[in-house]
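Enquirer: Sequence first, predicted model second:
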Amino acid sequence: MMVEKHPARLGSISFGRSKTVCTIRSISAFGAALDVAADEQVPNEFALTVIPDGDPRRCAVVWRKEKRIAVAFY
């Protein structure tokens, strides 16, 4: 069985006047798994944009573990 691997994508997390870059590990129509810098303060709700050409999507944090964040789109 052949498994397709997709490279990680870059994303932009926007909240208020702040922006930070993240790595999108997986993404679906319902949510995404993101990696952020360990010292990055990310709020519970923000806009996620796939770089370079995605539209911002509002999302809410479902869970956090170290530098990994899972979000649901709304």
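Expert: Ah, there it is. Residues are numbered from 1 along each chain as shown.
Enquirer: alpha carbons only for contacts and neighbour counts from here, please
Expert: Will do.
Enquirer: what about the strands in this protein?
Expert: Along the chain, the stretches classed as strands by DSSP state E are 9-15, 18-27, 31-35, 45-50, 57-65, 68-73.
Enquirer: Which strands or helices does the first one pack on?
Expert: For strand 9-15, the packing partners by 3 or more CA pairs under 8 Å, 6 or more residues apart in numbering; DSSP states H and E come out as strand 18-27, strand 45-50.
Enquirer: here comes the other one, which I'd like you to weigh against the first:
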Amino acid sequence: MDEKRIAPRIRALKAGRIVYNNGFSTLDCMVRNISETGAKLAADNLGLVPDAFDLQIDGQQRRHCEVRWRKLKEIGVHFVE
């Protein structure tokens, strides 16, 4: 399989929070890997997450994300500047 990522991802195990609905809805998640351009997130009920949202990672600035792929308990996101 050819690698299609712009930047290499680094394994991670960080707590994150998916924020959507103008900040009125949140979902806790785990950041499983991360790069300058995106991340893989894991959580239950990811089917409820919209195609675009903000991601808050422990102690870091919020990043706006767009979903690139979905599985039952994982999603891959691209950071949008």
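Expert: Yep, that arrived. Computed from a predicted structure; not experimentally measured.
Enquirer: Please state their TM-score.
Expert: Overlay of the two chains. TM-score (TM-score structural alignment, normalised by the length of structure 1): 0.84; 69 aligned residues with a CA RMSD of 1.8 Å.
Enquirer: returning to what we had before: can I get the strands of structure 1 in CSV with mean neighbour count?
Expert: Shown next, in CSV, are those (neighbours: other CA atoms under 10 Å):
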stretch, mean neighbour count
strand 9-15, 19
strand 18-27, 17
strand 31-35, 20
strand 45-50, 20
strand 57-65, 15
strand 68-73, 20
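Enquirer: Could you find the closest non-adjacent residue to R70 of structure 2?
Expert: In this structure, R70 of structure 2 finds its nearest non-sequential neighbour in G76, 6.5 Å apart by CA to CA, 6 or more residues apart in numbering.
Enquirer: Tell me which residue of structure 1 matches up with that neighbour.
Expert: Applying TM-score structural alignment, one finds that G76 of structure 2 aligns to A70 in structure 1.
Enquirer: Next up, the contacts around its match.
Expert: When contacts are counted by CA atoms under 8 Å, 6 or more residues apart in numbering, A70 of structure 1 touches 31-34, 61-64.
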